[in-house]
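1. Here is a sequence together with a model predicted from it:
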Amino acid sequence: MTSIESVTLEVADVTAADRFYTAAFGLGDQVLLRASEAPTTGFRGFTLSLVVAQPANVDALVDAAVDAGATTLKPAARSLWGYGGVVQAPDGTIWQVASSSKKDTGPATRQIDEIVLLLGVQDVKATKQFYVDHGLAVAKGFGSKYVEFATGSGPVKLALYKRRSLAKVAGVSPDGTGSHRLVIGGDAGPFTDPDGFTWTTASRTVSR
């Protein structure tokens, strides 16, 4: 089964980005960094979601991110589906932090249960078929609005969402141009998908 081993964020200042991510989320080698000056403006067409067990953990991660320099796009709050908030890292990457639970069951921690890469695409059905043709299996889908792939034992899960809808969830305008500033490392690549997202063969040579 196709898996995603890591995502690489292309940032202007690797040292500053590493300092932020260490302080904010304590992420390991699932999220890598490399230097890039590729032009980019506005919404980059993706978000990364940190799924946690309870609201207190959401607050702990969001507070740590803001203390480290993130900008709050949507304050953490309850919703129909659970509890979550959205922040934007200093490098421009948008992070959703969420829990399906609305009640705490223990002390707050910063333990992350899942990392989900959400790609905002123009045509969900067409992009879904592209990924199926490249060896990914659909785990869950809601017509032309949302698709989640089965990514096996890989540490990063993958889902597709309409670009405009994802921007709305993130609390930003859907407009954006230039580089996504993202490279997906897995065993399906290398290729570039219909929306310009680049996959490469997973490698541990680029590290944080």
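-> Nice, thanks for sending it over.
2. drop to CA atoms for contacts and neighbour counts, all remaining ones
-> OK.
3. What residues does the residue nearest the centre of the chain make contact with?
-> Geometric centre of the chain, nearest residue: Leu48, 1.4 Å, by Cα atoms, centre = their mean. Each residue near Leu48 by Cα atoms under 8 Å, 6 or more residues apart in numbering is listed here: 93-96, 115-118.
4. Against which helices or strands is the helix ranked longest in the chain packed?
-> Counting by DSSP state H, the longest helix found in the chain is helix 55-67. Judged by 3 or more Cα pairs under 8 Å, 6 or more residues apart in numbering; DSSP states H and E, the packing partners of helix 55-67 are helix 14-24, strand 71-78, strand 83-88, strand 94-99.
5. Put this next to the first one:
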Amino acid sequence: MNSLASVTLEVADPTAADRFYTAAFGLDTWLRLRACETPTTGFRGFALALTVSQPGTVRNLVDAALDAGATSLKPAAKSFWGFGGVVRAPDGTIWKIATSARKDTGPATRRIDDVVLLLGAADVIATKQFYVGRGLGVARSFGRKYVEFEAGPGPVKLALYGRRALAKDVGVPADGTGSHRLVLGAGGDVPGPFGDPDGFLWEAASLTPTP
């Protein structure tokens, strides 16, 4: 395993979810949708972060998501790190849209520069060691607070955040039970499906999206 090749969201209604994501973000084929009715409540332990170039693009994407049916968790606003907002999709997935820039330097677009999957970990150090053992290289590490792995050939970056710190960052209580409603597609050689220390499931990435 050398990268995160795809992210599968398990949703109650794949058709409705596809309609939302097409309207809100126009996301590429790395995002898969799969029908699932497995019970889950509260915070699912992860968030997807979209990094863009400037505040106007953050506003465009946040507004498009709200117009398509998302709910606001944190309105788009300036922060210590730049400018960003957080929304919850109708299927329950939390999306953070942010930029390190504080001012617009050109016309606002809807272009997404980077996608980062933020996994909430009970023990960031232990989970970091687990993924290093699976073949992922570390790009940045801040002790028990945050770890970002090298992207490799995959389109999505993987990062670890303390679960409670991640919940606070996206504006929700940290409590939650049941399924994560998330399956990660591994790039490279994968001997079989496996789970990480926090219960996130991995499988070999298929060449074509799952309908």
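-> Nice, thanks for sending it over. As the structure is a prediction and not an experimental result, all values here were calculated from the model.
6. Once they're superposed, what TM-score comes out?
-> The TM-score (TM-score structural alignment, normalised by the length of structure 1) is 0.97; 208 aligned residues with a Cα RMSD of 1.1 Å.
7. The longest helix of structure 1 to strand 94-99, inter-axis angle?
-> 160 degrees (axes from the mean of the first three to the mean of the last three Cα atoms, to 10 degrees).
8. what angle separates helix 55-67 of structure 1 from helix 14-24?
-> Orientation check (the same axes, to 10 degrees): helix 55-67 of structure 1 against helix 14-24 gives 150 degrees.
9. from the contacts of Leu48 of structure 1, which is closest to Ala150 of structure 1?
-> Val116 (11.6 Å; Cα to Cα).
10. all helices for structure 1, in order.
-> Taking DSSP H as the criterion, structure 1 carries its helices at 14-24, 55-67, 124-133, 163-170.
11. Identify whichever of those helices lies nearest to Ser101 of structure 1.
-> Among the helices of structure 1, the nearest to Ser101 of structure 1 by Cα to Cα is helix 55-67 (6.8 Å).
12. ok, the contacts of Leu48 of structure 1 vs Thr201 of structure 1, which is closest?
-> Ranked by distance to Thr201 of structure 1 (Cα to Cα), these are led by Leu117 at 16.8 Å.
13. what's the spacing between that closest one and Ala108 of structure 1?
-> Distance of Leu117 of structure 1 to Ala108 of structure 1, computed by Cα to Cα, to the nearest Å: 24 Å.
14. So between those two, which is more surrounded?
-> Using other Cα atoms under 10 Å as the criterion, Leu117 of structure 1 and Ala108 rank with Leu117 on top: 21 against 16.
15. for that one, what are its contacts?
-> Going by Cα under 8 Å, 6+ apart, Leu117 of structure 1 touches 46-49, 156-159.
16. about what we covered before: excluding its own residues, what touches the longest helix of structure 1? List them.
-> Defining contact as Cα under 8 Å, 6+ apart, one finds that helix 55-67 of structure 1 is touched by 20-21, 23-25, 52, 72, 76, 83-87, 89, 97-99, 101-104, 107-111.
17. ok, back up a step: export the contacts of Leu117 of structure 1 to CSV and tack on distance to Thr205 of structure 1?
-> CSV is the format used below for the contacts of Leu117 of structure 1 (distance: Cα to Cα, whole Å):
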residue, distance to Thr205 of structure 1
Phe46, 24
Thr47, 24
Leu48, 22
Ser49, 24
Val156, 18
Lys157, 21
Leu158, 22
Ala159, 26
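18. Where strands are concerned, which of the residues you listed count?
-> Here DSSP state E is the test, and these give 46-49, 156-159 as lying in strands.
19. sorry, back to before: counting neighbours, which of the contacts of helix 55-67 of structure 1 end up buried?
-> Neighbour counting by 16 or more other Cα atoms under 10 Å classes 20-21, 23-25, 52, 72, 76, 83-87, 89, 97-99, 101-102, 108, 110-111 among these as buried.
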